[in-house]
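Colleague: Okay, here's the prediction I keep looking at, along with the sequence it came from:
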Amino acid sequence: MFGGKFKALAGVVAAGALALVVGASAAPASAVATPPDGAVTLYSGVFSGQSQSYTPAPGCTALPFAAHAEFNFSPVGFSVYQSTDCTGPALYFPTNDFHDFTDFDGRSIQFAS
């Protein structure tokens, strides 16, 4: 007597659970905006939090926050430094690249010449 109704209810519950899982997993991917072409975008978190985009320019640029991730869609590589004056320990990122670096506080950047 309950066999058919129970199977139908179980199917509806399973479909709803699948929709919730698929919907939940798709949401975070849309949270990160695509960085502009020709620029580097730095993030305070792992592609989250504060963000700022920079186009290639000569010299050193101090950052308004500690950077922990980058999208490099610029035509050149760049270095991110732990100091605010582009000296000391640095990480280099080539063009068309994205990385996170949570164990490194990026405080300034300098584009390759």
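Modeller: Noted; the coordinates are in hand.
Colleague: C-alpha only now, for contacts and for neighbours.
Modeller: Noted.
Colleague: same for the helix or strand containing A8, what does it pack against?
Modeller: Using DSSP states H and E, A8 falls within helix 3-31. Packing partners of helix 3-31 (3 or more CA pairs under 8 Å, 6 or more residues apart in numbering; DSSP states H and E): none among the helices and strands.
Colleague: Show residues contacting the lengthiest strand in the chain.
Modeller: Using DSSP state E, we find that the single longest strand of the chain is strand 60-67. Identification of contacts with strand 60-67 by CA atoms under 8 Å, 6 or more residues apart in numbering yields 42-45, 50, 84-86, 105-111.
Colleague: By neighbour count, which of these wins?
Modeller: Within the contacts of strand 60-67, neighbour counts (other CA atoms under 10 Å) peak at L42, which reaches 31 neighbours.
Colleague: Comparison target below:
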Amino acid sequence: MKIRPALGAAAVAAAALAVSVTPASAAQQTSASDCRQGQACFFETTSFGGKSVVYDDVPTACTVLPFAPGALFNWSTEDVLLYRTADCSGTPSLEPANNFHSYPSTKFLSFRAG
């Protein structure tokens, strides 16, 4: 019986660790002009609109995106590797630091620093 609480505590600890790599802001409506130097800003639409999520630091660990972005404004100092899978497996697409790009025909589900 004591094993189950220990597993529960481990699950809570794992969830807390996962929360530590959450974005600087939850998905919200912003524009590309709201993206600041040093940030990576993902947008729902290819015209850099709709929902957005901002990361102050590009994480080195695989990070699942809250939606499949139509565009990325990578104003960070890190290259961003984008993946079509939620676990950063497969061949990544590179978005260089200080660059922006839209993705009209590709849906990315996760990313990490390159």
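Modeller: Now that the structure is in, tell me what you want to look at. The structure displayed is predicted, hence computed values, not measured ones.
Colleague: Okay, and which of the contacts of strand 60-67 of the first structure map to strands?
Modeller: 42-43, 106-111.
Colleague: Looking at these, which two lie furthest apart in space?
Modeller: Y43 and F111 (17.0 Å; CA to CA).
Colleague: thought Y43 of the first structure was touching H68?
Modeller: Yes. Counting by CA atoms under 8 Å, Y43 of the first structure touches H68, with 5.9 Å between them.
Colleague: Need the counterpart of T77 of the second structure in the first structure.
Modeller: In the first structure, T77 of the second structure lines up with P75, judged by TM-score structural alignment.
Colleague: which residues touch its match?
Modeller: Contact partners of P75 of the first structure, counting by CA under 8 Å, 6+ apart, are 38, 95-96.
Colleague: could the residues you listed go into JSON lines alongside distance to P64 of the first structure and neighbour count?
Modeller: Shown next, in JSON lines, are these (distance: CA to CA, whole Å; neighbours: other CA atoms under 10 Å):
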{"residue": "G38", "distance to P64 of the first structure": "20", "neighbour count": "17"}
{"residue": "T95", "distance to P64 of the first structure": "22", "neighbour count": "16"}
{"residue": "N96", "distance to P64 of the first structure": "23", "neighbour count": "16"}
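Colleague: Chain neighbours aside, what residue packs nearest to the alignment partner in the first structure of F111 of the second structure?
Modeller: Applying TM-score structural alignment, one finds that F111 of the second structure aligns to I109 in the first structure. In space, and not counting its chain neighbours, I109 of the first structure is closest to V80: 4.4 Å by CA to CA, 6 or more residues apart in numbering.
Colleague: So what touches whichever strand or helix holds that neighbour?
Modeller: V80 of the first structure is located in strand 78-81, with elements delineated by DSSP H and E. Under the contact criterion CA under 8 Å, 6+ apart, strand 78-81 of the first structure has outside partners 86-95, 105-112.
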